[in-house]
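**Student:** the following comprises the amino acid sequence and a computationally predicted model.
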Amino acid sequence: MKRVLVLFTSMSGNTEEMADLIERGMDGQNIDIVKKQIDIDNVSVDELKELDGILFGSYTWGDGDLPDELEEFYDDLGDVKLTGIRAATFGSCDSMYPHYGAAVDILRDKLSERGADIVLDGLKVELTPDEDDEQECLEYGKAFGQLLHK
């Protein structure tokens, strides 16, 4: 059985909703969802080495920054090798800002830099997921699960 960590931070609940939908999209694919955390400070980067896959979600703060609650974890990622682990990133975004969904891209780049195999483009949803976005999140989870088994 494959082990996946769905890891996210959410301020308004939008990214949390995406995480729930993505997780549901992996149902029935013989995948053990290891942990789903709102408080990133409770997760150690060492836990990542024991996984087959990581789905990492975050909202973007301000003009394109990571949220404060991710800073320490993000810095700690610089000390871990993720070679052989499949990964993808997601998050709710706000097109009012010039760097739309920058946190999704920042996290993708960091995971890739640490050796993770980025298997899907980052999934970005404008604010609260609507019905079409919900379906896209479900499909994202399904696709990730299928790629995990290849």
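**Tutor:** Good, I have the coordinates. What you see is a predicted model; the values in this text were computed from it and never measured. Numbers count the residues shown, from 1 in each chain.

**Student:** when you work out contacts or count neighbours from here on, use the C-alpha atoms and nothing else.
**Tutor:** Will do.

**Student:** so how many other residues sit close to residue 72?
**Tutor:** 11 (other C-alpha atoms under 10 Å).

**Student:** go on, the one 4 residues further on?
**Tutor:** Applying other C-alpha under 10 Å, we find 13 other residues in the vicinity of residue 76.

**Student:** name the SS class of it, please.
**Tutor:** Counting by DSSP: H, G, I helix; E, B strand; the rest coil, the backbone at residue 76 sits in helix.

**Student:** you'd agree it is up against residue 47?
**Tutor:** No - Residue 76 lies out of contact with residue 47 (C-alpha atoms under 8 Å); the separation is 11.8 Å.

**Student:** joint contacts of the two?
**Tutor:** Counting by C-alpha atoms under 8 Å, 6 or more residues apart in numbering, residue 76 and residue 47 have no contacts in common.

**Student:** and the most centrally placed residue in the chain, what element?
**Tutor:** A centroid search over the chain (C-alpha atoms, centre = their mean) returns residue 56, at 1.7 Å, as the residue closest to the centre. Residue 56 is located in strand 53-57, with elements delineated by DSSP states H and E.

**Student:** the structure to be compared is supplied as follows:
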Amino acid sequence: MSEMIMVFASMTGNTEEMANAIAEGIRQTGNDLEINDIIESPSASRLEKFDGILLGSYTWGEGDLPDEFLDLYEEMDEINLSGKKAVVFGSGDTAYDQYAGAVDILIEKLKERGAEIVLEGLKVDTSPSPDDIENCKEFGKEFARHLNK
């Protein structure tokens, strides 16, 4: 089985709810993962030790990465993620022109560092509905399948 790490930032609990559902989906496949809130997050170099990387973030303002994600984001410039598989998820608000822009920012950074993005970024409008939670679980299962191919 592949080793996976999830790092997420959540201000109101919406992205954390997504993270928990994705983790549940992964565990339903018999896999496990290390989960880190961005506040307690290890350095970016820790990401290199895992086969699968899941990053989750809410979007701040008009489509920005939240401040608490900036250190990890900048540290990622120093790492090589070639051969790693990754996905990104997060909550946003469709009222803004740039919907869940943090997801797109993190996908681009992972690609820059050589990671293979295996699923389209998962975005939820504000608070996850029961259907969104089910989609998150399926997202986790699908990511685990990509890693175990």
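**Tutor:** All right, it came through fine. Just so we're clear, the structure is a prediction, and the values are computed from it rather than from any experiment.

**Student:** care to give me the TM-score?
**Tutor:** Scored against TM-score structural alignment, normalised by the length of the second structure, the superposed chains reach a TM-score of 0.96; 149 aligned residues with a C-alpha RMSD of 1.1 Å.

**Student:** residues in contact with the longest helix seen in the first structure?
**Tutor:** Ordering each helix of the first structure by length in residues (DSSP state H) puts helix 131-148 first. Outside helix 131-148 of the first structure, the residues within contact range by C-alpha under 8 Å, 6+ apart are 2, 18, 21-27, 29, 31, 52-53, 86, 88, 119-120, 123, 125.

**Student:** and residue 131 of the first structure, how many residues sit next to it?
**Tutor:** Counted with other C-alpha under 10 Å, residue 131 of the first structure comes out at 9.

**Student:** same question, the one 5 residues further on
**Tutor:** The tally of other residues near residue 136 of the first structure (other C-alpha under 10 Å) stands at 20.

**Student:** ok, it to residue 99 of the first structure distance?
**Tutor:** Residue 136 of the first structure sits 22 Å away from residue 99 of the first structure when distances are taken as C-alpha to C-alpha, to the nearest Å.

**Student:** cool, residue 133 of the first structure as well?
**Tutor:** For residue 133 of the first structure, the distance to residue 99 of the first structure - C-alpha to C-alpha - is 20 Å.

**Student:** quick one: the strands in the second structure?
**Tutor:** In the second structure, the strands defined using DSSP state E lie at 4-9, 34-37, 52-57, 85-92, 116-117, 122-125.

**Student:** can you redo these as JSON lines with distance to residue 149 of the second structure?
**Tutor:** What follows is the strands of the second structure, written out as JSON lines (distance: least, C-alpha to C-alpha, whole Å):
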{"stretch": "strand 4-9", "distance to residue 149 of the second structure": "14"}
{"stretch": "strand 34-37", "distance to residue 149 of the second structure": "20"}
{"stretch": "strand 52-57", "distance to residue 149 of the second structure": "12"}
{"stretch": "strand 85-92", "distance to residue 149 of the second structure": "11"}
{"stretch": "strand 116-117", "distance to residue 149 of the second structure": "14"}
{"stretch": "strand 122-125", "distance to residue 149 of the second structure": "21"}
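
**Student:** distance of residue 58 of the first structure from residue 96 of the first structure?
**Tutor:** 17 Å.

**Student:** who's more crowded, these two?
**Tutor:** residue 58 (31 against 10).

**Student:** just checking, that one touches residue 106?
**Tutor:** No - between residue 58 of the first structure and residue 106 there is no contact under C-alpha under 8 Å: 10.0 Å.

**Student:** what's the overlap in contacts for those two?
**Tutor:** Common neighbours of residue 58 of the first structure and residue 106 (C-alpha under 8 Å, 6+ apart) are residue 66.
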